[in-house]
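1. sequence-free structure coming up:
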């Protein structure tokens, strides 16, 4: 399993549009093959910055999602709302304390 972290920065007037689209699509994203967790975070200081965390069983599962019609539709609606280039990291989870 690995974690995909994506930093997204939006024009302030576009945030509600992003949140509405995320709310509409989040269950479908979470149900994608190999996705075991999907979370959305909002920066406390810079409130136009969001982070998505998604857990994937394999890198191929993430790639399959990224090549899906679902992702292409979500991304097309999201990328036009940005005020800065998105950043993404794929990281291996090495430890978790609950």
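-> All right, it came through fine. Just so you know, these numbers come straight off a predicted model, no measurement behind them.
2. Every contact and neighbour count from this point should use C-alpha atoms.
-> Fine.
3. Which parts of the chain are strands?
-> Using DSSP state E, the strands found in the chain span residues 2-9, 35-42, 49-56, 87-92.
4. by how many degrees do the first one and strand 87-92 diverge?
-> For strand 2-9 against strand 87-92, the angle between stretch directions is 160 degrees (axes from the mean of the first three to the mean of the last three CA atoms, to 10 degrees).
5. one more structure, for comparison:
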């Protein structure tokens, strides 16, 4: 399992649009084969800054999602709202304490 972390920064006037679209799409994204968790965070000091964390069984599962119509629709909408270039990382999950 690995974690995909995406950092996104939005123009403040576009944040409600982003959140509304995320609300509509989150269950679809979460139910993509291989996705085990989807979380959205907003920075406490900079409300324009958001992070998504998604857990994936395999890199192939993430790539299948990234090549899907669902991803295309989500990304085409979301990227219009950015005020900076997004950043993304893939990390191997080593330890998790609950």
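-> Received the coordinates, thanks. If you're wondering where the values come from, they're calculated on a predicted model, not measured in any experiment.
6. TM-score for the pair, please.
-> After superposition, the two chains reach a TM-score (TM-score structural alignment, normalised by the length of the first structure) of 0.99; 98 aligned residues with a CA RMSD of 0.3 Å.
7. coming back round to it: now the strands of the first structure in a markdown table, with distance to residue 18 of the first structure?
-> A markdown table is the format used below for the strands of the first structure (distance: least, CA to CA, whole Å):
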| stretch | distance to residue 18 of the first structure |
| --- | --- |
| strand 2-9 | 10 |
| strand 35-42 | 12 |
| strand 49-56 | 10 |
| strand 87-92 | 17 |
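8. In the first structure, where's the longest helix?
-> Longest helix in the first structure by number of residues (criterion: DSSP state H): helix 15-30.
9. Output the strands of the first structure in CSV; the columns should cover distance to residue 26 of the first structure and mean neighbour count.
-> Compiled in CSV, these are given as follows (distance: least, CA to CA, whole Å; neighbours: other CA atoms under 10 Å):
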stretch, distance to residue 26 of the first structure, mean neighbour count
strand 2-9, 15, 19
strand 35-42, 8, 14
strand 49-56, 11, 20
strand 87-92, 18, 12
